[in-house]
Structures are given as C-alpha cells and as structure tokens.
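Visitor: Predicted model and sequence follow; I will ask about them next.
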Amino acid sequence: MSIRAELAHSQDELESKVIKVCLVTNNLTLLDGIILLGLISAFLGIGIFGSSKTETTEDYFLAGRKLKWHQIGFSLFATNFSASALIGITGAAYVIGIAIYNYEWVGILALAFFALVMVGVVRGSKVYTIAEYLTERFDSRVKVIYSVFIILMLVFLDMAGSLYAGGLLLNQFIPGLSTHVVIVLVMLIAGLYSVVGGMTAISRTDLYQSIILILGAFMIAYFSFSAVGGWAGFMESAPKGSLNLIRGFDDRAVPWTGLIVGVPIIGAYYWLVNQNMVQWVLSAESQTDARRGLLLAGALKTLGLFVIVLPGIAAISLIPGLTEPDRIYPAMLAELLPAGILGLVLAGFVSALLSNTDSTLHAASTLVTMDFVKRRHPEISSHHLVRIGRISTFVIIGVSAIWAPFIGNFGTLFEYVQGVLSYAVAPFVVVYLGGMFWPRATSNGAIAALTTGLVTAALIGLFGDGLGLFDIHYLHVPLPVTLVSLVTLNVVSRMSEAPDVDPRLLWSATRTLEATQINLARDRWIALGLVAITAASVIIFW
C-alpha cells in the first residue's frame, strides 16, 4: 500500500491544512525578496559572464576535461540535493521518520565504491557518455536503448521532478506566481547559462550554489532544533519508532528486505550508471581529481541526515497535522524562519533547483548530440555539434516543463521518483556493470538481458499494481528484475562467441593499482573514514 493511501483524512481537514500552508505567501518580506533576487542574479551573472571555452565538443560537453576535484565534488552534491530531494526527503521524513536516510547512506557507499574501484575504467575509456562506452563494449544497439532510456529518465523524472518541486514551493511564497511561471523562469535562468557556457559554466555556478544550499539547509536545521528544544527536546518529542532506521518486513516505507534488495540497486543506477552523475567524473582533469571529487561528494552527503532528515522529523511536533508530505518543507520555511533568513533559505532552495536543472539539461543534451546526431553524421564539425547541443537543451527543458505539472497526479513526489526507479533501472545496472566486470559478456547477451528485464518489470507492474493480483512493495521489484537480467546475460553470453574486448573497457585491479599507487593509498584512508562515519550513523539509529 502506498504512503499516500495510508494517510487517510477527511476532505475538510485536507482543505483546511492546504489553506494554512498557502498563507505562507504573507511571510516573504522585502528583505527576503532582495536577498533572493540578488543571489539569483549573481548565479546568472557567474554562469553567463565567467570565462568559458566552448569551441570544441570536449570544451562544451566535458569542460575540456579540466575540472578539479572540488568542482566535481560540489557539482555532484548540488545535482544530488535537488529541489525535488529537499521537498521529497523532508516530506518522507515527516511521514515515515529516519528510515528515509537508508537511501542516503547507501548512496555514500556507492560513491566510495565508484572512487576506489570503478573510476579508473570510466576515466580510461575516454568517452563522452556511458552510452558511448556501451557502444565500444557491446555494440550500437545497446547504446541506443540506453540513450533513449536515460533521456526519458532525465526529462520526465529528474528535471520534471525538480521543476514540479520548484513550482510547488515558490508559488506559495510569491503571490501571483503560478507553478507554470516558476517553471518558465527556471527554464530561462538555468537554460541560458547552460547553453552559453556549457559544462564549465555549470560547474562554476554549482560551486557557489552548493555553498548557499548548505547554508540554507543549516539554517533550517538550526531553527528546527531550536524550536523543538535542542537535541534533548528533539529526542523527547520524536514519535515512537520514527528514529528506527532499520524497519520490519511489513514497513510501508523501507522494509529491511527492500533495503537489502532494492535500495542498493537504485543507488547503483543513480551514482554509477546515470549520465547525469557520471559526466562529472568524465570531466575531471585527472583520475585523482575524479576520485577525490567523488569522495568529497560522499562527505557532503553525510550532512543530509542532520540538515534534511532530522529537521523533517522535528517538524512532526512543530507543525502537526499536515497530511500532504510535499507541503512539509514549505510549511517549515514559513513557520520557523525569520525575515532575512527566509530569503537565504529560499535562495538555497533555488540553488538546488538550478543545480539539478542545469546538470540534467546538459547530460540529456550531451546524449542527444553525441549518441544520436554524431552517430548519424560522423563528419559533422565540432562547431555544429555544440550548436545542436544548445538547441537540444531548449527542446529538452521545454518537454520537461510541459510534463512537470502532471507529477502531482502520481501521489507524492518521493513515491513518483522511487516507484519509477524501482521498476525501470535494474536491467541497465546489470548490463553496464556486467560488461565492465565480466569479460565474457556479449552484445547479444546485453540485448537479451535488457529486453527480458524490462519485460519482467512491465509484467510485475501490470499484474501487481495494474490488475491487483498480488501486492508487492516497490523496493522488492528490483530483485526479480535483476535476477532475470543476470541469468539472461549469463546464459545468452555463454551461447555466443566470446568477444574480443579492449582491456581499457574492463576493470583490472592490477592496472588500477599500478596507475594510481601513490595517490590511491592516501585516498583509500579517506574512503575508509567516510565508510566509518556512515557505519556509525547506521549503528546509532539501528
């Protein structure tokens, strides 16, 4: 049963609560407006007028492969902590408690795994996109399937979700500003500097947007804990069971079985297989920069427990009775923040909105340009490819803007995102990681694995949610889909002729250690420290 279905309430109660939340439009003072508009103008100026080379495809799409570790780390963090994450995670914490943090700590482990194990192969492949890697590892059929799938996910899930979240919050604080107007404004701001400056401009703005985002998140946390009476008051007021991280099999949010078989697969897709995240690793100046950027992103993600999840739980006692999870974050801003601070936190929210939008836009336009246009017209010049990338940026954000308002029809924002990921991503995780770690995987095996995996997911959705023949939690879906895809990849690959694979496309422990022997030893301790911090947080809230 969905979270939304379990939040039973009367129509009169719902309407009264919505009216209460809508009254927050009166809380935005002139000072808040000045701070908000000033920071947005600064972001736009930094993105447009900063120095950016965009003459070649490598300059435009991968920032000339010159990004430093701190740029990569902050950009990964800003892209992850999107507007939809702020609203979705806070709302989920309000409803289900700290169990929502399971997605975050699994993501931290995924980043550490990427940094220590996979970064050498990804960097060494010298590709622009994961789809290009799949072409060299398998064939163009696999690339086309992956590219189409990822573009759809970026447009209808990542970007549309952020635009929906932005409209949901900002139209409550600025009278007369509809969701559609918010979406258009974000399109213009993020789209403009993304088109003009490419990846370099995005990384430059993400650095400053991350700082504002972190400051805003800390402000929310500070005023939440102050209002609830500090840590002792928080522990006393937290509802029974809300601080239990590991839940039972019948938990409606994150059952322990779903944590084992579902969340890791979703995390593997998001951090290891998603072009929106991997593009930052491909843009690094060196393998060391890529690895340390991933570890920095993991370290920054540890803040999520304290600045997003726990404040969402504190809001249960501070703002009781709200029945729409997606309205919790706006209500917290309205009820808890004084003038001036509200403007800063709203600027942090807009920073998250812009950071996710610009990165997602760029990832989608890179896939369209490099995996489809260049494939059909290999003779096309770099200048024309950059121009096509800019045009595709506007087309992509336009489609996302059209779809964004419809997300409200699918329950909560959190359910919408996690439900789609649970059904759709497992076959792509199997094929991508299988191709990297198993030399015997063939192109026919990859095609068969993708086909059978997607068909299995569709059948589960049809007979489960569609016809209601059985009840399955969405976090239990990735396991059968993964098993079907794995078995198919193995069987069909062994029935096919063994492929002749370029060694640079395969993971090798010996080659990785030889290439980075000095720096890897130092970074390994950083990664182990990150894992230890993550493990400590899990143990504390077990």
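Guide: Noted; the coordinates are in hand. Numbers count the residues shown, from 1 in each chain.
Visitor: Please count neighbours and contacts with C-alpha atoms only from this point.
Guide: Noted.
Visitor: need the contact list for the most centrally placed residue in the chain.
Guide: Nearest to the mean C-alpha position of the chain, by Cα atoms, centre = their mean, lies N80 at 4.2 Å. Shown in contact with N80 (Cα atoms under 8 Å, 6 or more residues apart in numbering): N356.
Visitor: one more structure, for comparison:
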Amino acid sequence: MRWQIVISFLCCSLLVAVISWIKTHKQKLRTSTDYFLGGRSLGFIVVGGSLFLTNISANQFIGENESVYINNMSVMAWGMTSIFAMLIVSEFFLPIYLRIGAITTPDFLAVRFDSATKKIVSVIFLASYIISLIPAVLYGGAVAFEGMFHIQEMLRISYWETIWFLVIAIGVVGGLYSLLGGLKAISISDTVLGLGLLIGGLLLPYYGFKYLGHGNVHEGLNVVLSSKLSHLNSIGSKDDAVPLSTLFTGMLLINLYYWGMEQYIMQQVLASKNLAEGQKGIALACFYKLISPLLLNVPGLIAVHIYANLNNTASVFPTLAGDVLPPLFTGLIAALVFGAALSTFSAGINSVGTLFIMNLYKPWAEAKGKNSSEKQLLRVGKRFQFAVILIGILIAPFIIFSSGGFYTYIQKVSSFFSVPVFTILIVGFTTKKVPPIAAKVGALFFIIAYSITQFVVDTGIHYLHMVAILFVVTVLLMLLMGKLWPMPVPYNRTMQPAGTVDLKPWKHRYIFGIILIVLMVLTFVVFSPVGLAK
C-alpha cells in the first residue's frame, strides 16, 4: 500500500518536472535578468499561479491546519485578508515598482532615499530569509512528508533523525531546481501545481468527510456541522491565535508588507510582461486564496472529530491525508505539498541570489573595479545561494523545539524583519521630504523595541497589536525627523518611467476587485456565529 503512494507521488512530481522542462529548456540564462526575472516575459496565468504557490508552502498546510485543530478557523484570516492587501498592492505598489524598472523591491529605496538605505534593507531581507523563511519551509516539508510516508518506520530511525534526513533531501532537490532552472522554471511548475491544488482541494475534504461518516460523505459533513461548533468560528476572540481585532492592526500591516514588499513574492510579479498582466495575475492569485481553505483549514476541522488527542499537533494534515485518502490520491497530495515546499524554497533561494548580487555584490564589485560581467554575477550568485541552502538545512530541524505552534513561530519571527521594512517603504511611498537618516533610525528603533517587548518585558499585549503600536510610533518618529531635517530636494513621484515594460493598467481591475472583496467578506460570514458556528 505504501509503495503505491510512493509511485503515485513520483509520477505526479515527475510530470510537473517534465512540463516545466519542456517549457523552459530552450531558454538561455545568459544574464541576471534572465535568471532572476525570467526575462520579464511572464503572462498573468503564470504570474498568478507562481504568486500563489510561492505563498502556499508546506508551512501553511502544516501550520494552519494545526491552528484549526488547536483553536478554530480564526487562522483563516491570514489568507482571506491578504486578498484586500493584494488588491492594494496591485493598484498602488506595483505601478511604482514597474515605473522605476525595479528588479528588487529595495530598488525603490535607492530612488526615494539613498543607496545605503537600499543596502540596509537588503541585508534585513537576507537575514529574514536565512533565519526564518528557508529553515521554516524545509521543516514544514519534512513534517508533512513524515506524516504521509512514515519515513521513521520505513528507515527505523528516530523522529529527530527523520526530520534531519527529510530536511536534507528537500534542501538538495530544491536547491538543484533553483540553481539550474532560474525563476521561469519555478513559475511554470507553479502554474501546473496550481491546477493540482484545485483538484486536491476537492479530494481531501471529500474523502475526509467520507471517512468521518463511515463511507457516507453527507453524514461526515453533518458531524462537523453539528458538534464542536466553536472550531467553525473564524471570528477570533482575544484568547485565540488570531483575535478579530488584529485583522485591522498588525495583520493588515504584515499582509501589505508580505504581498507588496517581500522580495521573493514581488519577484514573481516584477517578472510580468507589463502592468496589466501583473494586475491580472494578482487577481488570479486572489481567487486561489478564496478556495485555499479547502486544503489549509477544512482538513483541520475534520481532524478535530477523528483524532481526540495528537501528541504532535503539527502532524494533523499529513496524518489525515495518509489515513483517509486512497494511495493514488495520497501520492497526489504528497506531490502537491512537495511542490509547494519546493516552490517557496526555490523562490526564496532565487530572491536571496537576486538581493545579494544586484544590491550588494554588484555595487561593491563596480566600486572596487572588479569583474562584474553577467557571467561572473551568475557564478557568484549561485555560490551564495548554495551557502544559504546549507545554513537553512542546519537551522531547520531545531524549529521542532519552538513553543506555541509552528505557524505562530513563523509569524512572530518574520515580524522582526517585515514591519520595519514595511514602515520605511510606506513612508517612502507617501512622503516627499523625510530624509534617508530617518529610514535608518526607524528600522533600528523598531527592531530593538520589538525585541524588548517579545523577550525582555512581558507587556501582555498580543504580538500583532504590538507590531501595529510600534509601527505607528516608528512612523511618527520618521515624520518628526522629516519635519526637523527635511530633504533639501523633495522626492519626485512623477519621474520619467524607466521604459522596462508597458505601464497601461488592466481596465477591468475594479470590477474584479469588488467581486473578490465581497466573496472574502462572505467567507467570514459563513464561518461565524451567524453562519455555520451558531
């Protein structure tokens, strides 16, 4: 039975790899733009698929279902409210980046403030990816695979040794994929996997309800809808993982940062053919977000009724998939989880190379009069990416010792890096005279203050509220410095476009935006005390 799962998994994974190879094997990765941005040639279907799959990694499969199992559907808010954030990014942030011909999101900071600010933020990004993103993706993938394939039993080794084995395996495969294929190969495979997620999003809940209802899907659905109703509630209380009030404070800030400023996310959109294709791609990713609870949250709901007590709550999703699905479909889900893990991992590694080469190494090499040819840039970039992969593999297994749940670990750690960058960029977007020194002081102040509130002083305030409070204080500090020491020459928002891509916007964006917002709100209503949780 287990070998059927393995064969199914290998066939599905191989199919994705073959399609990606067919679509990309003729491309020549001669320049950094070819390698890091796919030659700016991506259409909206590829942009939307890659944007969604880069976001959806094994971390979400593991972490969100775990949170539903422990708490309730309130964790769904991370994905649902991101739709609002993505539409803001589509309308306001993306045109700014494309106007200046940005390769990385910190490129805007060099235009708005100075090159030093760009370098500082690039270092913050790199630290975030090395400490948080890459290790978390590897660990989440390892936990998912152990739950579905029971590698520990097959190899007769300890759980700790199993996590190490799987982290190394995913790191090696993902590293090869990123280093050899570049962004376009990642994006093509993401598009195929996006279609697979639509299928998997229907299969797992269907078989989960069928298993719960002893062969009757309707009976299984009735069990979920008639007992333990508190788990159906997406309106989080102050004691839940995601209180409702945080949707309008720290969560909004983190989502705006994530979708509009996070390099490994925005890199997918910056590679679009033009502004209209980028905006359509974001809308497509929003649609994917609407249906993602079928795989990210509903399995956790079903697991609440099947497993009374799980020693390792992070294993909720893989355990359920392994128990309720036929071997063929278990292999498919495993391939989707593996592909999602590889997608986020590869995108992170690609962005690490982009940030290091374009924002740090290339300026340094040119200043020192060293070789900065395209061939040399690609060579150094790949070496740096390889080093980051090794560091990520060494850190990842130790996440097992984190407390408060895997998903909470990810969000708390990422907040150290995300909100200070968001603060600098948002002040840069909305003001003309705030000086470069304010950006540097603001970033340093936020990181120190947030560290104190999380590790030194117990404020009793939810970390997402604390993020919002420190954001406001940091913005006020930067505005004060802008008032006292304004830039002698204000920033010009109407500068001539770089001419990299066509900046004509998508004419139907407002209609689709309204539809997406209405559907987002209805989803919250359905999973609330006035809906299914009453």
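Guide: Done, it's in. Since we're looking at a predicted model, the values are computed, not measured.
Visitor: corresponding residue for the residue nearest to the centre of the first structure in the second structure?
Guide: Superposed on the second structure with TM-score structural alignment, N80 of the first structure falls opposite N55.
Visitor: mind listing the helices for the stretch 351-500 of the second structure?
Guide: Assigned by DSSP state H, counting those that start in this stretch, the stretch 351-500 of the second structure shows helices spanning 362-368, 374-395, 406-430, 436-455, 463-484.
Visitor: Same list (those) but as JSON lines, adding distance to Y206 of the second structure and mean neighbour count.
Guide: As requested, those are exported to JSON lines (distance: least, Cα to Cα, whole Å; neighbours: other Cα atoms under 10 Å):
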{"stretch": "helix 362-368", "distance to Y206 of the second structure": "52", "mean neighbour count": "13"}
{"stretch": "helix 374-395", "distance to Y206 of the second structure": "35", "mean neighbour count": "18"}
{"stretch": "helix 406-430", "distance to Y206 of the second structure": "25", "mean neighbour count": "20"}
{"stretch": "helix 436-455", "distance to Y206 of the second structure": "41", "mean neighbour count": "18"}
{"stretch": "helix 463-484", "distance to Y206 of the second structure": "35", "mean neighbour count": "19"}
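Visitor: between the ones you listed, which one is nearest to S122 of the second structure?
Guide: helix 406-430 (9.5 Å; Cα to Cα).
Visitor: Now do the closest one against helix 463-484, angle only.
Guide: 20 degrees (axes from the mean of the first three to the mean of the last three Cα atoms, to 10 degrees).
Visitor: ok, G468 of the first structure - how many residues close by?
Guide: 11 (other Cα atoms under 10 Å).
Visitor: how near is it to P480 of the first structure?
Guide: Distance of G468 of the first structure to P480 of the first structure, computed by Cα to Cα, to the nearest Å: 18 Å.
Visitor: same question, E497 of the first structure
Guide: Distance, E497 of the first structure to P480 of the first structure, using Cα to Cα: 27 Å.
Visitor: swap in I391 of the first structure?
Guide: 40 Å.
Visitor: what's the answer for E55 of the first structure, then?
Guide: E55 of the first structure is 47 Å from P480 of the first structure, by Cα to Cα.
Visitor: same deal with V429 of the first structure?
Guide: 13 Å.
Visitor: swap in M332 of the first structure?
Guide: Taking Cα to Cα, one finds M332 of the first structure at 39 Å from P480 of the first structure.
Visitor: count of residues packed around L243 of the first structure?
Guide: Neighbours of L243 of the first structure under the rule other Cα under 10 Å: 19.
Visitor: so what corresponds to it in the second structure?
Guide: Match for L243 of the first structure (TM-score structural alignment): L232.
Visitor: Could you say which helix or strand holds the aligned partner of L62 of the first structure in the second structure?
Guide: Taking TM-score structural alignment, L62 of the first structure has L37 as its aligned residue in the second structure. Assigned by DSSP states H and E, L37 of the second structure belongs to helix 32-37.
Visitor: on average, how far is the helix or strand following that helix from the matching bit in the first structure?
Guide: Toward the C-terminus, helix 32-37 of the second structure is succeeded by helix 44-55 as the next helix or strand (DSSP H and E). For helix 44-55 of the second structure, the mean deviation from the first structure after alignment is 0.6 Å (mean Cα distance after the TM-score superposition for the first structure).
Visitor: Good, we can wrap up now.
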